[in-house]
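Asker: got a sequence here, can you build the structure:
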Amino acid sequence: MAEDQRLLRIRPYYWGAIYLNDADCEEDFDIDFHDGGGPVLATASHVSVLVVNARTVDKADADVTVDVRVAPQRIDGLSHEVAFQLPSGRLYIGDADDSDEIAVQSGRWLLQFDVDDPAQARHVRLVMSPL
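Answerer: Just a heads-up that it's a prediction; the model follows:
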């Protein structure tokens, strides 16, 4: 994905979270870190954004919008951020049911997030910029 391009995905997340990791990550996802606060949780190899759990709401209210943009540098005004290593240059964004892949230059990236509701997000904005 080139700078200033976007990925927009609208779908339900039946696990109540959006998971992000490097495409070549061989470590299993450690669900235990999910017990902390939110809405953005991170380990060295995974990031999670808590969203509305599609199993606990009406089908009409289950969709979550994920809006991803690659930018040349950090932007102001986003609530949460994580510095994240992408050795492969490919970031998986999704859950156990489906995922999308963002291809960027390998290296360290700043992942900046904004959510509409910290407890049950229905709209997640992610801006990625190189560090």
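
Asker: please count neighbours and contacts with C-alpha atoms only from this point.
Answerer: Fine.

Asker: and the helices in the protein?
Answerer: Using DSSP state H, no helices are assigned anywhere in the chain.

Asker: need the contact list for the residue nearest the centre of the chain.
Answerer: The residue lying closest to the centre of the chain (C-alpha atoms, centre = their mean) is L20, at 5.0 Å. Residues near L20 by C-alpha atoms under 8 Å, 6 or more residues apart in numbering: H46, V47, S48, L91, Y92, I93, G94.

Asker: neighbours around the closest residue to L50 other than its chain neighbours, how many?
Answerer: Distance criterion C-alpha to C-alpha, 6 or more residues apart in numbering; nearest residue to L50, sequence neighbours excluded, is A17 at 4.4 Å. The local packing of A17 (other C-alpha atoms under 10 Å) involves 24 other residues.

Asker: swap in D35?
Answerer: Using other C-alpha under 10 Å: D35 sits among 8 other residues.

Asker: before we go on, could you also do this sequence so I can check it against the first one:
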Amino acid sequence: MAEDQRLRRVRPYYWGAIYISDADCETDFDIDFHNGEGPVLSTVSHVAVLVVHADTVGEGEADVVLDVRVTSQRVDGLPYEVALDVPSGRLSIGDADDSDEVRLQRGRWLLQFDVDDPADARHVRMVLSPL
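Answerer: A predicted model of the protein is given here:
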């Protein structure tokens, strides 16, 4: 994905989280969702954004809007941020059911987030910029 490109997805996340990692990451997903923190959780190689769990709402009410934007530098006003290495140049964003790959320059990236509701997010905004 080139700088200032955007990706928008609207769909349910049946696992209750959007998972983010380098597309070639060989480590098992290692985030503990039961630690009571959130909505953005991270380890060295994985990031998760907690969203409304499709099993906790009625049919047709589980859609989550994910807006991704790649920029040349960090933006102000986003409350959550994580640094993540992307050695393959491909960032995987999705869940166990489906994911998208965002093409980036290889290296370390700043992932900034905003969610509409920290407890049951239905709209996630993510901005990626190189570090």
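
Asker: and the TM-score between them?
Answerer: The TM-score (TM-score structural alignment, normalised by the length of structure 1) is 0.97; 130 aligned residues with a C-alpha RMSD of 0.7 Å.

Asker: map the residue nearest to the centre of structure 1 onto structure 2.
Answerer: Counting by TM-score structural alignment, L20 of structure 1 lines up with I20 in structure 2.

Asker: and the residue nearest to L50 of structure 1, what does it touch?
Answerer: For A17 of structure 1, the contacting residues are S48, V49, L50, V51, V52, N53, D95, by C-alpha under 8 Å, 6+ apart.

Asker: and for F29 of structure 2?
Answerer: Counting by C-alpha under 8 Å, 6+ apart, F29 of structure 2 touches H46.

Asker: ok, it to H46 of structure 2 distance?
Answerer: 7 Å (C-alpha to C-alpha, to the nearest Å).

Asker: how much space separates the residue nearest to the centre of structure 1 from S129 of structure 1?
Answerer: 15 Å.

Asker: just D117 of structure 1 next, same as before
Answerer: To S129 of structure 1, D117 of structure 1 is 23 Å away according to C-alpha to C-alpha.

Asker: how about the strands in structure 1?
Answerer: If DSSP state E is used as the criterion, the strands of structure 1 fall at 6-12, 17-22, 40-42, 46-50, 63-70, 80-86, 90-94, 99-103, 107-115, 123-130.

Asker: and the third one, how far from structure 2 on average?
Answerer: With both structures laid over each other, strand 40-42 of structure 1 and its partner residues in structure 2 are 0.1 Å apart on average (mean C-alpha distance after the TM-score superposition for structure 1).

Asker: widest-spaced pair of the contacts of L20 of structure 1?
Answerer: S48 and L91 (12.6 Å; C-alpha to C-alpha).

Asker: report the buried residues of stretch 102-120 of structure 2.
Answerer: Neighbour-count burial for stretch 102-120 of structure 2, counted by 16 or more other C-alpha atoms under 10 Å, picks out 102-104, 108-115, 118, 120.

Asker: also stretch 72-89 of structure 2?
Answerer: Result for stretch 72-89 of structure 2 [16+ other C-alpha under 10 Å]: buried residues R74, E81, V82, A83, L84, D85, V86, P87, G89.

Asker: can you tell me what sits against that stretch?
Answerer: Contacts for stretch 72-89 of structure 2 (C-alpha under 8 Å, 6+ apart): 3-4, 21-24, 40, 42, 44-47, 103-114, 127-130.

Asker: structure 1: matching residues for that stretch?
Answerer: Against structure 1, stretch 72-89 of structure 2 falls on residues 72-89 (TM-score structural alignment).

Asker: returning to that earlier point: just give me the closest of the contacts of A17 of structure 1 to D63 of structure 1.
Answerer: Nearest to D63 of structure 1 among the contacts of A17 of structure 1: V52, at 8.2 Å, using C-alpha to C-alpha.
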